[in-house]
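> Here is a sequence with its predicted model. Questions after.
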Amino acid sequence: MPLIRLAEQTVFDPADGTGVLMDTTEGVYFELNPTATLMLQAALRFETADEAVRHLAEGIDAGESELHEGIRSLAAQLAESRLIEPTGAGADTAS
């Protein structure tokens, strides 16, 4: 299971490097900057935060702790907006 799972009603479009998430039932629209878009793509692809961070470190000039915190913060924001499943996996990025 990926680190972060989108909620059933959430649509993610990473087009043009600036990701957009939309809750199709509530009409909530969430725009991501290019770095957050890469973080979300990695979190949707990999099962652990460590895997996602290793992948992100190849293209983002940041330390591992910064990348872990970025994923954690992004997951918290998306969970607050109910755009991801509340599995807790995105919040616990120390795995």
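Good, I have the coordinates.
> contacts and neighbour counts: CA atoms only from here.
Will do.
> And the strands in the chain, which stretches?
Using DSSP state E, the strands found in the chain span residues 10-13, 20-23, 29-31.
> Just name whatever secondary elements the first one is in contact with.
The contact analysis (3 or more CA pairs under 8 Å, 6 or more residues apart in numbering; DSSP states H and E) places strand 10-13 against strand 20-23.
> Repeat the analysis, applying 10 Å as the threshold.
Contacts defined by 3 or more CA pairs under 10 Å, 6 or more residues apart in numbering; DSSP states H and E place strand 10-13 against strand 20-23, strand 29-31, helix 34-45.
> The structure to be compared is supplied as follows:
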Amino acid sequence: MSTKEWTYTSNERFGVYQEITFEKDNHNPATIEVVNPEDFSFSSETTAENARVSLLTLEIPAEVFDEIAIAWCRKRKLHCVTFNRSERRSKHAATD
């Protein structure tokens, strides 16, 4: 049995975790978990070269994805610039 190190959880629907490691830095892949996504699709096809190509698409509310990104940056000690909601709206309006 493995142990999960949760980086982010929201309302028990959205979460990001890594399997725990005993190394100083955890290089295990990040896993995004979504319980009962409102909209998702999965498709798989074989190319002309006989290679299998799969695609998983699901929706995560923008505000939740912002929180996931910030939590991940903090955990990995990455430089993050954060804005409050009104600053984000004004920046998006300026680029539209």
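Yep, that arrived. On a predicted model such as this, the values are computed, not experimentally measured, just so you know.
> Need the TM-score between these chains.
Once superposed, chain against chain, the TM-score is 0.24 (TM-score structural alignment, normalised by the length of structure 1); 43 aligned residues with a CA RMSD of 4.4 Å.
> returning to that earlier point: which of the helices and strands packed on strand 10-13 of structure 1 sits most buried?
Of all those, helix 34-45 has the most neighbours on average by mean count of other CA atoms under 10 Å, namely a mean of 20.
> Please enumerate the helices of structure 2.
For structure 2, the helices defined by DSSP state H occupy 62-75, 85-95.
> Export the ones you listed to CSV and append columns for distance to residue 53 of structure 2 and mean neighbour count.
As requested, the helices of structure 2 are exported to CSV (distance: least, CA to CA, whole Å; neighbours: other CA atoms under 10 Å):
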stretch, distance to residue 53 of structure 2, mean neighbour count
helix 62-75, 26, 14
helix 85-95, 34, 10
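> how about the helices and strands packed on strand 10-13 of structure 1 in CSV, adding distance to residue 80 of structure 1?
Shown next, in CSV, are these (distance: least, CA to CA, whole Å):
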stretch, distance to residue 80 of structure 1
strand 20-23, 12
strand 29-31, 12
helix 34-45, 15
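> Out of those, flag the one nearest residue 56 of structure 1.
Nearest to residue 56 of structure 1 among these is helix 34-45 (7.0 Å), distances taken as CA to CA.
> can you put the helices of structure 2 in CSV and add distance to residue 54 of structure 2?
Listed next are the helices of structure 2 as CSV, based on distance: least, CA to CA, whole Å:
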stretch, distance to residue 54 of structure 2
helix 62-75, 23
helix 85-95, 32
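> Out of those helices, which gets nearest to residue 56 of structure 2?
Among the helices of structure 2, the nearest to residue 56 of structure 2 by CA to CA is helix 62-75 (16.7 Å).
> just the angle between the closest one and helix 85-95, please?
110 degrees (axes from the mean of the first three to the mean of the last three CA atoms, to 10 degrees).
> Number of residues surrounding residue 57 of structure 1?
For residue 57 of structure 1, the neighbour count with other CA atoms under 10 Å is 14.
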